[in-house]
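Chemist: heads up, no residue letters with this:
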């Protein structure tokens, strides 16, 4: 006989939401965009420069992230500024990036990115 799990198996709605979140994070450009936005609010052009992508590509990814509820935007005159909107996703992303450092052989405690 197996002991009862600590948490029950998620219902369909929660499993779908979790899966959708992972799907949004399954693209390296979106990971970079989100990480940058967790550091500070930014415009499309500043994000593009920070992550080494074109503004058009960043705009497309931001659109998907906004529809998924992971980023929010505000207008200031003719400019739009974006910010990450989900602290749970921030923790998930930080843990995943920390795991990536571990997998690539970074020494324990030597975290150059501050994850």
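Modeler: The structure has been received and is ready for your questions. Since we're looking at a predicted model, the values are computed, not measured.

Chemist: use CA for all of it now, contacts and neighbours both
Modeler: Noted.

Chemist: state the distance from residue 43 to residue 80.
Modeler: Noted for residue 43: a distance of 6 Å to residue 80, by CA to CA, to the nearest Å.

Chemist: and the comparison structure, right after this:
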């Protein structure tokens, strides 16, 4: 942390302190975003968003991946609380968890995918 004797803009410092989430909250959100950074897991979430639920084998077929890869992705997502499962006899079906964060669904899955598909840029230089 920089050591300087006084804030340059005390009001902005106060607002930032009030509105910036705590370290634990940011840690959780970045962990979730890291899960989405994996292409297989992101595609699994997309598939579950589109068709509501899939078993491991159908997930693998839909995404063109191995059952091991699908099963692992689903297990990681379930452990993170993003996916839930239900058993029907010997088959386990996976779906987005109840309470799956709508902003995550809308902005991280749908909106970012749409932007990636169009290749559009916001026109701003970094």
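Modeler: It's in. The structure presented is a predicted model; accordingly, all values stated were derived computationally and were not measured.

Chemist: what's the closest non-adjacent residue to the spatially most central residue of structure 1?
Modeler: Nearest to the mean C-alpha position of structure 1, counting by CA atoms, centre = their mean, stands residue 34 at 4.0 Å. Of all residues not flanking residue 34 of structure 1 in the chain, residue 84 sits nearest, at 6.3 Å (CA to CA, 6 or more residues apart in numbering).

Chemist: ok, that neighbour - how many residues close by?
Modeler: Look at residue 84 of structure 1: counted by other CA atoms under 10 Å, it has 24 neighbours.

Chemist: just the strands in structure 2 please.
Modeler: Assigned by DSSP state E, structure 2 shows strands spanning 53-55, 83-88, 91-96.

Chemist: state which helix of structure 1 is the longest.
Modeler: helix 87-103 (DSSP state H).

Chemist: mind giving me the packing neighbours of it?
Modeler: Under the contact definition 3 or more CA pairs under 8 Å, 6 or more residues apart in numbering; DSSP states H and E, helix 87-103 of structure 1 sits against helix 28-39.

Chemist: cheers, nothing more for now.
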